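1. what follows is a predicted structure for the sequence shown.
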Amino acid sequence: MDSKLATDRAEALKLVHERLEMAVRGGLIRLRVEGQSRDSRTIGVRGRDLLNYGSCAYLGLNTDQRLIDGAKAALDQYGPVFSSSAAYASIGLYTDLEERLGKIFDQGHVLVPTTTTLGHLSVLPVLVSPGDLVLLDHQVHASVQLTAGVLRGIGAEVRTIPHNDVGALYGVLSEDAHKHKRVWFLADGVYSMYGDTAPVKAIAPLLDEFENLYLYYDDAHGVGWRGRHGVGHVLTEVGYHPRMIMIGSLAKSWGAGGSVLVLPSQTMAEHVLLAGATFTFSGPVHPAELGAAVAAADIHLSAERDVREEQLLTKIDYVRDRLVASQLPALSLERTPLWFVRVGEPENAIELARRMMHDGFYVNVSGFPVVPLGMDGIRFTTTLFQTDDDLARFMDALERNIEGLVVPLEWRIELH
């Protein structure tokens, strides 16, 4: 390794350690939850019940009795784990789940990786070839960036482009697409920190102009709560395409475990299943997770899911209206259940999270390397567990506690 590169890496790791250690000392991360209310509305932290604004179970399904019953039935039949590589044998609940997911993602071909991270590590190294150009959105999830290191190792050229900058993407494609057999653009559907979304409608026409372009979207935070049967942000906005792949989580809004990989052809799905490393060498989705996921799939195939989405959107709209009215420095006002309020300095972000915890609210303090330097703040989520009164009290506390902590910037946010 080049000595300057090694020095830079050491300095970066030192900075990461220092920043995270500050949050650990502040009692804000690496927490052990002592328990939660039956409806998951509160969590127990150091002897106190805090209203939970860090959950990604947006539709409130993770404590639904139907999912719990499905998990228990699977445990009774198979035990806590079916300890075998799925390449050799897997339990019948996989088939039950795949059949339901096939109805939900009815124009794609589905696989069920153990996690989204392991899904990335199976599909991308199989489909990306040496000499391909791989373009990463600057804010794409860390699990995708991890996989990009593997792609470099097999001989792909990997570059990063500015976040959600379609013009920059078009510029690179115009300049360099013809030099490569394939070009891959990797992005999130709904971004996990800021809650903004990929401009998928603006990107989709590029597939027609550049016939060697392939799109790969991690829609972990979009699948479940958004779109018909919960297909997520990406497929709701642009539908399916023979050169587009989507992966979503079954452990967030879905309320269970595992993930879903939606591929454009049966041939591609079979190739990934047989050749993808983590489909062979990683452990399977555990029986309880599969049992819960099957129960959740039945809910997603019913009208009940649509009702839950509308209820969630009403809560999202309330939070967004309050952010606008108070002119808090939210980095996105898109209609998603994720919010990020920037204060700018790590000490200030930690202090804001402490104040919120003192007032009875658990939020996610966030700083470098999760967000760029100077963009420290708090992330919070909107879920169906939160009552209207909870949301009102939370926003009151946020407006009160942020006073004096924001690094001065010119903020003026409006709804359009």
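-> It's in. Numbers count the residues shown, from 1 in each chain.

2. please count neighbours and contacts with C-alpha atoms only from this point.
-> Fine.

3. report the contact partners of residue 117.
-> Applying Cα atoms under 8 Å, 6 or more residues apart in numbering to residue 117 gives the contacts 143, 144.

4. and it, what element?
-> helix 116-127 (DSSP states H and E).

5. after that helix comes which helix or strand?
-> Next helix or strand after helix 116-127 toward the C-terminus (DSSP H and E): strand 133-137.

6. elements contacting the helix or strand that that next one is followed by?
-> Using DSSP H and E, the next helix or strand after strand 133-137 towards the C-terminus is helix 142-153. Secondary-structure packing of helix 142-153 (3 or more Cα pairs under 8 Å, 6 or more residues apart in numbering; DSSP states H and E): helix 116-127, strand 157-161.

7. please identify which of the ones you listed is closest to residue 375.
-> Residue 375 sits nearest to strand 157-161 of all these, at 18.6 Å, using Cα to Cα.

8. other SSEs contacting the closest one?
-> On a contact count with 3+ Cα pairs under 8 Å, 6+ apart, strand 157-161 meets strand 133-137, helix 142-153.

9. for the very next helix or strand once past it, give me every contacting residue.
-> Following strand 157-161 in sequence order, the next helix or strand is helix 166-176 (DSSP H and E). Helix 166-176 has contacts (Cα under 8 Å, 6+ apart) with 161, 162, 199, 202, 203, 206, 210.

10. you'd agree residue 261 is in a strand?
-> Yes. Checked against DSSP: H, G, I helix; E, B strand; the rest coil, residue 261 lies within a strand.

11. assign a three-state SS to the residue lying closest to it once chain neighbours are set aside, would you?
-> Nearest non-adjacent residue to residue 261, counting by Cα to Cα, 6 or more residues apart in numbering: residue 247, 4.4 Å away. With three-state DSSP as the basis, residue 247 sits in strand.

12. just the one 5 residues further on next, same as before
-> Following three-state DSSP, we place residue 252 in the coil state.

13. in this structure, which spans are strands?
-> All strands of the chain, identified by DSSP state E, fall at 35-36, 42-45, 48-52, 109-111, 133-137, 157-161, 183-188, 213-218, 244-249, 259-263, 338-344, 361-362, 364-366, 376-381.

14. of these, give the one that comes closest to residue 394.
-> Distance to residue 394, taken as Cα to Cα, is lowest for strand 361-362 among these, at 7.2 Å.

15. tell me the most buried of the helices and strands packed on helix 142-153?
-> Highest mean neighbour count among those (mean count of other Cα atoms under 10 Å): helix 116-127, with a mean of 22.

16. TSV for the strands of the chain, including distance to residue 326?
-> Below are the strands of the chain laid out as TSV (distance: least, Cα to Cα, whole Å):
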stretch	distance to residue 326
strand 35-36	31
strand 42-45	26
strand 48-52	22
strand 109-111	44
strand 133-137	31
strand 157-161	33
strand 183-188	29
strand 213-218	32
strand 244-249	33
strand 259-263	37
strand 338-344	12
strand 361-362	19
strand 364-366	20
strand 376-381	16
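
17. take the one below as the second:
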Amino acid sequence: MTKADRSIAAQFKEKLIQKGLEQRLQKIQTAPASGAQVGGPDISEAFTRFDRQPGYQQVHLMQEGAERFGVKSPFFHVHQGTAGAHSAIEGRRVINFGSYNYLGLSGHPEVNAAAQAAIAQYGSSVSASRIVAGERPLHRQLEKALADFYGVDDALTFVSGHATNVTTIGHLLGARDLILHDEYAHNSIVQGALLSGAQRLTFPHNDLNALETLLRQQRRKAERVLIVVEGMYSMDGDFPDLPRLINLKKKHQAWLMVDEAHSFGVVGATGRGIAEHFSVNTHDVDIWMGTLSKTLAACGGYIAGEQALIDNLRYLAPGFLYSVGLAPPLAAAALTALTILQKEPDRVHTLQERGQYFLEEAKRQQMDTGFSAGYAITPLIIGSSLQAVRLSSQLLEQGVHVQPILYPAVPEKQARLRFFLNVEHSPEELRDSLVMLKAYAS
């Protein structure tokens, strides 16, 4: 057998193994719990053992697949220091494309100093919910700064970005209501909709004609209707047509919620998000949501909007009312990061320039960039989960850290390497990383 024959045989074997693993995974996801029956004299182990649960079996199968193909897990790498444009993994300095630290403010000396000062004055925790344990000045200072940034009445901060969506949507909507969201909506949006008990319908990604059809068909069947979109979609790096969304929500008397987790500080001439990008009035969006963990270099989430909305959430939303308040060092870090964002708009300009350069260079090298608009997120579609994992591993060996997104998170033919850009990435690092990827992928 020639070398070429052996290579073809190895590839064929690999495809057979991968196909088998995919079929087993699909069977796990669609089959009832181990075919167990309820109502018999004995309770099946399928309902009592964690290792018989579909979730664990799915994880175990993916680990088995990695072992069979001889690839290392690309997940849970330990970063030995601040993860910005660069990081250290296993004692080696790497170019880092796996962080949401878009403006390089996590680790910024002023942000660190503010967090340290807050710990010294207020401690590391407020130790209970704010309604019980009281507030610290930093809480209201941050919320006022966020409200002013959006030009709305008020804002409220939560200890988790994910929980912000879950508790806000879950609290505001009920069984007689309808939630319409983009099919690519974040898990937190979906979980909030499920918690609410409202009817939940999806529309194809950024297809506002389909959304309009749903509104025409369904609006009169519900009391309250909430449309939820994202300001920047984290898997694809694109964004919706906000002016048209505003027209639709007004025409059909619905609420509009925009999740700005990835667009805040990234989109718009001065980083004020998708409203600034489209030059729309921020009051035309009913609920602004965002996170503190990306451009704002802390952890948590926020809702901004009219006073009645914020007062409702402040006194009644379970995820705020029954949760510990935002830790003082996190509030201080986010407030300082927001101040720097406004004081140094060149950070936003530079990030946008880097994003456009990366997108154009990737396209020049004939890479599939999906829907990316060339801001801080650009996926490179690989088309095979196994190939995406291998490329991620090979790049890491050469000092480039980028995470793969695999089936079933995305369809198998849409497996990708997802690049998160940072203002401190140099054009040379962006170009060289793409050249290296192209060489390994060829």
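-> Sure thing, it's come through. Everything quoted here is computed from the prediction, not taken from an experiment.

18. TM-score them against each other, please.
-> With the length set by TM-score structural alignment, normalised by the length of structure 1, the two chains reach a TM-score of 0.87; 392 aligned residues with a Cα RMSD of 2.4 Å.

19. of the strands of structure 1, which is nearest residue 20 of structure 1?
-> Set against residue 20 of structure 1 and scored by Cα to Cα, the strands of structure 1 come closest in strand 364-366, at 9.2 Å.

20. residues in structure 2 aligned with that closest one?
-> Under TM-score structural alignment, strand 364-366 of structure 1 corresponds to residues 403-405 of structure 2.

21. and stretch 121-137 of structure 1, by the same measure?
-> Here stretch 121-137 of structure 1 aligns to structure 2 at residues 166-182, judged by TM-score structural alignment.

22. what residues does the matching stretch touch?
-> Against stretch 166-182 of structure 2 from outside (Cα under 8 Å, 6+ apart): 188-206, 211, 219, 222-229, 313, 316-320.

23. with stretch 59-79 of structure 2 instead?
-> By Cα under 8 Å, 6+ apart, stretch 59-79 of structure 2 touches 14, 18, 21, 25, 87-90, 389-390, 392-393, 403-404.

24. likewise stretch 225-243 of structure 1?
-> Stretch 225-243 of structure 1 is contacted by residues 58-59, 104-105, 107-108, 189-190, 197, 200-201, 204, 207, 213-215, 217, 219, 222-224, 246, 248, 253-254, 264-265, 300-302, 305-306, 308-309 when judged by Cα under 8 Å, 6+ apart.

25. buried subset of the residues you listed, written for ChimeraX?
-> Selection command for ChimeraX covering only the buried members of these, criterion 16 or more other Cα atoms under 10 Å:
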select :58,59,104,105,108,189,190,197,200,204,207,213,214,215,217,219,222,223,224,246,248,253,254,264,265,300,301,305,306,308,309
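
26. narrow the contacts of stretch 225-243 of structure 1 to those in helices?
-> In this view, these that belong to helices under DSSP state H are 104, 200, 201, 207, 300, 305, 306, 308, 309.

27. trace the fifth one over to structure 2, please.
-> Spelled out, it's residue 300 of structure 1. Alignment note: residue 300 of structure 1 maps to residue 341 in structure 2; criterion TM-score structural alignment.

28. look up how far residue 97 of structure 2 lies from its match.
-> 21 Å (Cα to Cα, to the nearest Å).

29. report the contact partners of residue 306 of structure 1.
-> Applying Cα under 8 Å, 6+ apart, the residues contacting residue 306 of structure 1 are 228, 229.

30. where along the stretch 301-442 of structure 2 do the helices fall?
-> All helices of the stretch 301-442 of structure 2, identified by DSSP state H, counting those that start in this stretch, fall at 307-316, 318-321, 328-343, 346-364, 385-397, 427-441.

31. out of the ones you listed, nearest to residue 58 of structure 2?
-> The minimum distance between residue 58 of structure 2 and these falls on helix 385-397, with 15.0 Å, by Cα to Cα.

32. what are the buried residues along the closest one?
-> The neighbour-count check on helix 385-397 of structure 2 (16+ other Cα under 10 Å) flags 385, 386, 387, 388, 389, 390, 391, 392, 393, 394, 395, 396 as buried.

33. please produce CSV containing the ones in helices among the contacts of stretch 225-243 of structure 1, extended by distance to residue 242 of structure 1.
-> Formatted as CSV, these follow (distance: Cα to Cα, whole Å):
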residue, distance to residue 242 of structure 1
104, 18
200, 15
201, 16
207, 10
300, 25
305, 28
306, 28
308, 31
309, 28
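
34. and these, which two are furthest apart?
-> The span of these, defined through Cα to Cα, is set by 207 and 308 at 33.7 Å.

35. counterpart of residue 263 of structure 2 in structure 1?
-> Mapped onto structure 1 by TM-score structural alignment, residue 263 of structure 2 lines up with residue 222.

36. ok, residue 309 of structure 2 to residue 158 of structure 2 distance?
-> Separation of residue 309 of structure 2 from residue 158 of structure 2 (Cα to Cα) stands at 15 Å.

37. can you check residue 395 of structure 2 too?
-> Taken as Cα to Cα, the span from residue 395 of structure 2 to residue 158 of structure 2 is 37 Å.

38. all helices of the stretch 1-150 of structure 2, in order?
-> Assigned by DSSP H, counting those that start in this stretch, the helices in the stretch 1-150 of structure 2 fall at 3-30, 54-69, 109-122, 130-133, 137-150.

39. can you add distance to residue 375 of structure 2 and give those helices back as TSV?
-> Below are the helices of the stretch 1-150 of structure 2 laid out as TSV (distance: least, Cα to Cα, whole Å):
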stretch	distance to residue 375 of structure 2
helix 3-30	33
helix 54-69	32
helix 109-122	24
helix 130-133	36
helix 137-150	20
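
40. out of those helices, nearest to residue 419 of structure 2?
-> Of all those, helix 54-69 comes closest under Cα to Cα, at 22.3 Å.

41. residue 351 of structure 1 matches what in structure 2?
-> With TM-score structural alignment as the criterion, residue 351 of structure 1 matches residue 390.

42. can you report how many residues lie near the closest residue to its match other than its chain neighbours?
-> Of all residues not flanking residue 390 of structure 2 in the chain, residue 71 sits nearest, at 6.6 Å (Cα to Cα, 6+ apart). Other residues lying near residue 71 of structure 2 total 15 when counted by other Cα atoms under 10 Å.
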